[in-house]
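A.B. asks: no letters, just coordinates:
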């Protein structure tokens, strides 16, 4: 059975989206619900910077329709450290803050590493062992976004595969575009939207991303996010890809 393709953006609070993506006058507290009506996923960025309350996650889950999912960006206290193997306490705190409240709206957890973080096989392997398979009965799927060229290494890909973690594919001018193994779902972050392109990417490129997603869906769920770049264009890019997927 083919997986489900979800397409979204990073977050939902961004001033330039008001009046371009969001209708003029839409209340800020209704913006997430609007994202839920027009897209199929979004990344939660707030969790990268600080812990949230369980009630906050429950509120987010209620705001979006069935089938919509959130990717949750893991705390920087887990990933921005010299020795990743020592992140156990931070990982437990992050996972235990209330992620389970998202229930079936919980998509992958995004573990994002600094562009200066190089691949250390022993340390990274120890870190992967810290990532739990579930929290309070809710299964967890893990996606690894690495930004240093040293990760373009079969040893890293094997570690990720054996841990069941997806390797995030980045479309970016500087970060490596690493393709990982099939682990039952895939995750792409498309970061080259341009302000002079009404839908961020050229229509032919949007079509190619859609075809790529359809191919990957044969192996499981697919998550594609338009983030950074010309951020004001990202909702249009995501909507255009949803149209292209038919």
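C.D. replies: Sure, I can see it. On a predicted model such as this, the values are computed, not experimentally measured, just so you know.

A.B. asks: switch to C-alpha atoms for all contacts and neighbour counts from now on
C.D. replies: OK.

A.B. asks: any idea whether the residue positioned nearest the centre of the chain is helix, strand or coil?
C.D. replies: Nearest to the mean C-alpha position of the chain, counting by CA atoms, centre = their mean, stands residue 71 at 4.6 Å. Three-state assignment for residue 71 (DSSP: H, G, I helix; E, B strand; the rest coil): strand.

A.B. asks: residues in contact with it?
C.D. replies: The contact partners of residue 71, taken as CA atoms under 8 Å, 6 or more residues apart in numbering, are 41, 42, 43, 44, 106, 107, 108, 109, 110.

A.B. asks: next: residue 77.
C.D. replies: 87, 90.

A.B. asks: wait, a helix at it?
C.D. replies: Yes - looking at residue 77 with three-state DSSP, it is inside a helix.

A.B. asks: residue 112 contacts residue 72, doesn't it?
C.D. replies: No - the pair residue 112 / residue 72 is not scored as a contact, 10.7 Å apart, by CA atoms under 8 Å.

A.B. asks: the two: which is more packed in?
C.D. replies: Set residue 112 next to residue 72 and count neighbours by other CA atoms under 10 Å: residue 72 wins out with 24 against 20.

A.B. asks: quick one: the residue nearest to the centre of the chain from residue 177, how far?
C.D. replies: In this view, residue 71 and residue 177 are 20 Å apart by CA to CA, to the nearest Å.

A.B. asks: okay, now the one to match up with it:
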């Protein structure tokens, strides 16, 4: 099955219109898409009560892709509230319990920063992370080209497969060492992950040092031809993985939800089990 959704559910104004309050957005979101990426977990390990609330607000078959906390992937720049990495991972594990109990945890996404390059120290850390996550399905996304450089391409994919990581296929600007190429491969027979970041090369480079990176990095709207190219690619991934999760992250201009709906139409998918759309009061 191909699950299509977007990253987060709070910013997609055109998806909801004026009649849906912010507190009801996830309920309404579930009427449009069968999966979503939880990005709040990147900025802080979420209390269980949030996961419990989100699980209740979504249909029984709904799937969450939970982004790993920034302290787990080397992004943390503020205060560290944990005494050790072990304690940090333990707290994150606890936060996943509501999704697991409801059978709504698609996977956890570890997205590493551009400075996380291909070297022994980082390979060892990936092994440690995988061991700490245990049986939780985990996806891995790189932001450094060295992992797929000549001579490392096949080694990286073999490593992911042997260690049990879900390879994240990325559609993103090809902007040098701080981006990865399109690697149309699966490393897990049960699950695959595809993330659409847009193709705004200027914004991708500019955002690396700017304060308003959110406004420029993902400012891109895929056209019909670009999305059509992905139909056969997604079908190919579906042949080697039981479930393929597709997330659109190109939302600096509010385009992610529109592009996700276009992709659903292009694939001819009609999801069953979505939430009923909210009706007007009058």
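C.D. replies: Received the coordinates, thanks. Here the structure is a predicted model, which means the values were calculated and not measured.

A.B. asks: any idea what the TM-score is?
C.D. replies: Here the TM-score for the pair of chains, by TM-score structural alignment, normalised by the length of structure 1, is 0.84; 229 aligned residues with a CA RMSD of 2.4 Å.

A.B. asks: circling back to that earlier point, aligned to the residue nearest to the centre of structure 1, what sits in structure 2?
C.D. replies: Aligning on TM-score structural alignment places residue 71 of structure 1 opposite residue 65 in structure 2.

A.B. asks: could you look up the SS state of the nearest residue in space to its match that is not next to it in sequence?
C.D. replies: Using CA to CA, 6 or more residues apart in numbering and skipping the chain neighbours, the partner closest in space to residue 65 of structure 2 is residue 37 (4.6 Å). Here residue 37 of structure 2 is recorded as strand under three-state DSSP.

A.B. asks: what number of residues lie near the counterpart of residue 37 of structure 2 in structure 1?
C.D. replies: Structural correspondence for residue 37 of structure 2 with respect to structure 1 (TM-score structural alignment): residue 43. By other CA under 10 Å, the residues close to residue 43 of structure 1 number 23.

A.B. asks: give the contact list for residue 43 of structure 1.
C.D. replies: Applying CA under 8 Å, 6+ apart to residue 43 of structure 1 gives the contacts 8, 9, 10, 11, 70, 71, 72, 73, 225.

A.B. asks: export those residues to JSON lines and tack on distance to residue 96 of structure 1?
C.D. replies: Listed next are the contacts of residue 43 of structure 1 as JSON lines, based on distance: CA to CA, whole Å:
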{"residue": "8", "distance to residue 96 of structure 1": "25"}
{"residue": "9", "distance to residue 96 of structure 1": "25"}
{"residue": "10", "distance to residue 96 of structure 1": "22"}
{"residue": "11", "distance to residue 96 of structure 1": "21"}
{"residue": "70", "distance to residue 96 of structure 1": "16"}
{"residue": "71", "distance to residue 96 of structure 1": "16"}
{"residue": "72", "distance to residue 96 of structure 1": "13"}
{"residue": "73", "distance to residue 96 of structure 1": "14"}
{"residue": "225", "distance to residue 96 of structure 1": "25"}
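
A.B. asks: show me where structure 1 has its strands.
C.D. replies: With strands called from DSSP state E, structure 1 shows them at 5-10, 41-44, 69-73, 106-112, 134-135, 138-139, 142-145, 166-167, 169-171, 185-190, 221-226.

A.B. asks: could you dump the ones you listed to a markdown table with distance to residue 232 of structure 1?
C.D. replies: As requested, the strands of structure 1 are exported to a markdown table (distance: least, CA to CA, whole Å):
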| stretch | distance to residue 232 of structure 1 |
| --- | --- |
| strand 5-10 | 11 |
| strand 41-44 | 15 |
| strand 69-73 | 20 |
| strand 106-112 | 22 |
| strand 134-135 | 35 |
| strand 138-139 | 33 |
| strand 142-145 | 23 |
| strand 166-167 | 26 |
| strand 169-171 | 17 |
| strand 185-190 | 14 |
| strand 221-226 | 10 |
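
A.B. asks: so which of the ones you listed is the most surrounded?
C.D. replies: Comparing the strands of structure 1 by mean neighbour count (mean count of other CA atoms under 10 Å), strand 166-167 comes out on top with a mean of 27.

A.B. asks: and the contacts of it?
C.D. replies: So strand 166-167 of structure 1 is in contact with 142-146, 157, 160, 178-183, 185-187, going by CA under 8 Å, 6+ apart.
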